[in-house]
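Colleague: below: sequence and its predicted model.
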Amino acid sequence: MHNHGLGAWMAKRRLKSPDKTALVFDGSDVTYRQLADGADGVSALLWQRGIRKGDRVAYLGENSPGFLEVLFGAAQLGAVFVPINTRLAAPEILHVLTDSAARLLIHDPEFSGRVAPVVTGAKVAHVIPTGEGDADAPGLAQLLRLTRAGHTDAEVFLDDPAAILYTSGTTGKAKGAVLTHENLTWVAINSLVDYDVVSTDVALMISPLFHAASLGMGALPVILKGATIVLEKSFDPARALELIERHGVTMLSGVPTTYQLLADHPNWKSTDLSTLAKLTCGGSAVPTRILNAYEERGLSFSQGYGMTETSPGATSLPPSMTRAKQGSVGLPHFFTDVRIADEHGAMVPRGTVGEIEIAGPNVFPGYLNLPEANAAAFTPDGWFRSGDMGYLDADGYLYISDRLKDMIISGGENIYPAEIENLVNDIDGVTGVAVIGVPDEQWGEVPWAVLTVQPGASVTAETVQAHLDGKIARYKVPKNVVIVDELPRTASGKVRKADLRARFGG
């Protein structure tokens, strides 16, 4: 048997750079040997729990070495890793566990309150808290000490599933994007090529690893190259600036909000940023104000475009073209192709707006258990239909024009209005609802709900927010609720959200 996927990475890194620091976490260094040994221990523990090739292993937790150990340990067995967004509410966690048919869940203890009510309904066979746990529920750290570790390997091929990442669905339910070992390997290689990752790099990871960008274009290329990750549980601007200076950080990735909070911090001007060389930003375009603040410190960005379905990178704009091609999301990654099609699927000339279609080894094979969605997501010749509108300029640079799916991007998190609208429609007195994205200086966009209500009904922002509390992640809850006499509609009855955005978006 031989593992051709991510499950082979740790053994190879242990062989090539055993004493190199892989992670700096919570004040301690973790070498590649230690990280590989941890993955071996997890692999052995999962095997003892009956986990085999194809079984789904879910993980709900903040950034930690354990996240990566479980990812690589599961990959050794050919099991499929299912990272869960820590901001999800209990019903959303239940959907992920049920839809993925997760057999085992590892979670940080602080999420026990959300996990306990749902694991029975999800039919999860094994639930293990991280840390020490207690006599009734021994934790991962305690179990690993009692497990006879050894490198457990399975026959795994590049086109086998490696992970299922859930992306908010246009119809209300999150969809499981199946990413193969090939997808995650090639997105890492694309990052090595287009972002010049080298083994001496020190990457500060302040974004959650459960996001495709942090995993596929953050952690994996750095590990593949044998560089070092300074891994943080969460983002704090003051601490991030201090870590950049202390560890000589060379690489940083984030969303515009991340970079804005850093530049707005009182310590920004006094922090030594001389080692920073590679800044990558996704989620939405970098505002000119932020570009200016970083250029004053001699720094510029690689910006890009992508989505979970492309693992996630599709294009990147090199720093040298930040000003010359301002507003563009760049050129296709080295091993990725992008084209623009009209509504009939025909290719359009340069400069013409159409739907963005993507192909390459980083493009996922499809959604889990959704054959109709898969049929709609791919063209007859196998290109992924992004649902986004854009055009290529004369030099082949991609510009995003509009989003077919009305997706809202708030602080780098994707929000699909349909999910929120379905829940708001259940409120007594609501006769119509449209959720739109409204510009916000800090988060880029925030969701607003525009409602029509029955005469005399008492529906307020507080009513809507209270109804949604605990049902969806808080970042999805509308920040404002507007009552209107009627929603603008097309002749076929669809809400004209562009009209609402023009009216309320400022």
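Modeller: Thanks, I have the structure now.
Colleague: only C-alpha atoms from now on, for both contacts and neighbour counts.
Modeller: OK.
Colleague: what ranges does the stretch 401-506 of the chain have for its strands?
Modeller: Remark: strands assigned in the stretch 401-506 of the chain by DSSP state E, counting those that start in this stretch are 408-410, 413-415, 430-440, 444-453, 480-483.
Colleague: which non-adjacent residue is nearest I84?
Modeller: Spatial nearest neighbour of I84, chain neighbours left out: L60 (5.1 Å); criterion: Cα to Cα, 6 or more residues apart in numbering.
Colleague: check contacts around the one you found.
Modeller: P83, I84, N85, T86, L105, I106, H107, D108, F111 (Cα atoms under 8 Å, 6 or more residues apart in numbering).
Colleague: want to compare, so here's the second one:
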Amino acid sequence: MRPYQIVSVLARRGLLQPTLPHRSLGQVRALTTWGFGLSGEARGAAARRPSGIAIVDESGRLTYAELIAQAERVTRVLLARGVRPGDRVAVLARNSRDLVIAMLAIDQLGGDVVLLNTGFAAEQLAAAAQAYGIGLVVHDEEFGPLLADTAVAALDLADLMALGDGPAGRGRAVRPPARRGHVIVLTSGTTGTPKGAPRRNPGGVDSFVAIIERIPLHATDRVLISAPIFHTWGFAALQLCFGLQATIVLRRRFESATAYADLVEHDCQVMFAVPVMIQRLHEWRSANPGPQPPALRVVATSGSRLPATLPVPFMDDFGDVLYSLYGSTEASWVTIAVPEQLRAHPDTAGTPPLATRVALLDADLAEVPDGDVGQFYVANSMVFEGYLGGADSHRHDGLIATGDLGRHVDGLYYVDGRVDQMIVSGGENVYPAAVEDALCALEGVAEAAVLGVSDPEFGQRLIAFVVAAPGADVDGEAVRAALRGHISRFALPREVRVVDASPRNETGKVSLVALSALLAPKEAQGGVTGPH
């Protein structure tokens, strides 16, 4: 990325505004001393805006100066308990100041922060702890009984914060560690032990600039982070907010009415969410019409596929504020779709941001022509360096495979689905996403998920699961009949089942395992493919 591009973007986003010299110097010192990771960004924000509100949550308000002071106290407690640079400490918690303070405390001493999914079962937690050498789990009180069923050392977050307020939290100022820690995000673990993907520590502002150039975030924005921070998208939102010296609004659980009230009460300009949250918020607003949150400028979503039926009605309600980032834990970001693109092409993934290279390759690693389906490969400044244990995603010519299939048409990218989700029925390739979009476009259908199951004649056949829209009376056979003529014959599901709700994991993704459990054992024989 060229220097003039960086300066131009930072200036447009209000990050080069003059301030008192000692504050500017303090910010530069924090970033050069602590780096551009979690601690450096938070300390830089505290140096430039010490009395600015960093976090608003159920416990009240916390300034940036208070945030760093509390994190330092907790760092001293962890050091006193024997945690050392290079140790892996996991955090199992919902969005709150305590989660953020614990992450900063671990990072400040040079430990690795392992973010655990709050939807993991005890067996998954135990397997992850053993596989990745987790020495301690700090957790919300609600997860204490779950961890009691494992052999993992655990410490309640409330107790940790209380210790920080006591004698153990006092002492000399915390100094930068000789070894910088990493944040490790675990994959969803839907097919076994979750894989640990260490996040690369940024070497400068390139990754920050690449995102805010496309998504118009501004210095000191007030930001509601509804996406879970243990997920890549929620963690990215937290880092971006620190870089912006933003005020971060957090809630432990997402509820549409509460999220809307937070947008209004705190005059939020920005919301970070996963697609199902955006859908729920739109449904709630449709049932509860009223004035719009006046300051809302950006609703940024990622983490799973944005249904093609959602962008236009959402923006008709909330204004042209929707931005959709396509990425992955391993690749960080690939493309970003902006409101005008989503209005014209609701199913698009957009285009790559600054300093991002994207290619669509076939099985022989040759680029496919425009309009043809290929696998996404990407290069940017935040591509991960490999899973813990040495495994890696496939790489080619400096690019990493995302595991997704897609097309490039008229300058825009489209995602058709996962490589391992493609269904081959009667020799024809069927992409579940296209069938799901066609189903959701039908009157009365709110959600849809499509699976491929073994079939002796066609190899695989399709089964669709749909959720009725509020107040709608939906019949599976009627939905199947209505779908005829909208999709190819070979893509027509053999059966459409109506369910009360789509089973989802903690990040809002439809659970393949839970859906397949609804099938009879004979149907599920030979494997199931579809959305994870």
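Modeller: Sure, I can see it. Everything quoted here is computed from the prediction, not taken from an experiment.
Colleague: give the PyMOL command for selecting the buried subset of the contacts of L60 of structure 1.
Modeller: Of the contacts of L60 of structure 1, the buried ones can be selected in PyMOL as follows, counting by 16 or more other Cα atoms under 10 Å:
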select buried, resi 83+84+85+86+105+106+107+108
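Colleague: taking the contacts of L60 of structure 1 one by one, which sit in strands?
Modeller: P83, L105, I106, H107 (DSSP state E).
Colleague: from A391 of structure 2, how far off is the residue sitting nearest the centre point of structure 2?
Modeller: Centroid-nearest residue in structure 2: W233, 2.5 Å away (criterion: Cα atoms, centre = their mean). Distance, W233 of structure 2 to A391 of structure 2, using Cα to Cα, to the nearest Å: 22 Å.
Colleague: one more: I248 of structure 2?
Modeller: 35 Å.
Colleague: got it, and G398 of structure 2?
Modeller: 17 Å.
Colleague: and for R251 of structure 2?
Modeller: In terms of Cα to Cα, R251 of structure 2 sits 35 Å off from A391 of structure 2.
Colleague: tell me the buried residues in stretch 484-500 of structure 1?
Modeller: In stretch 484-500 of structure 1, residues buried by neighbour count (16+ other Cα under 10 Å) are L487, P488, V495, K497, L500.
Colleague: now, the residues you listed that are in helices?
Modeller: K497, L500 (DSSP state H).
Colleague: from the buried residues of stretch 484-500 of structure 1, which is closest to S284 of structure 1?
Modeller: K497 (19.6 Å; Cα to Cα).
Colleague: surely the closest one meets A434?
Modeller: Yes - between K497 of structure 1 and A434 there is a contact under Cα atoms under 8 Å: 7.3 Å.
Colleague: how many residues are close by the counterpart of L147 of structure 2 in structure 1?
Modeller: Aligning on TM-score structural alignment places L147 of structure 2 opposite V115 in structure 1. By the criterion of other Cα atoms under 10 Å, V115 of structure 1 has 21 neighbours.
Colleague: what residues are up against V115 of structure 1?
Modeller: A90, I93.
Colleague: and it, how far from Y32 of structure 1?
Modeller: Taken as Cα to Cα, the span from V115 of structure 1 to Y32 of structure 1 is 32 Å.
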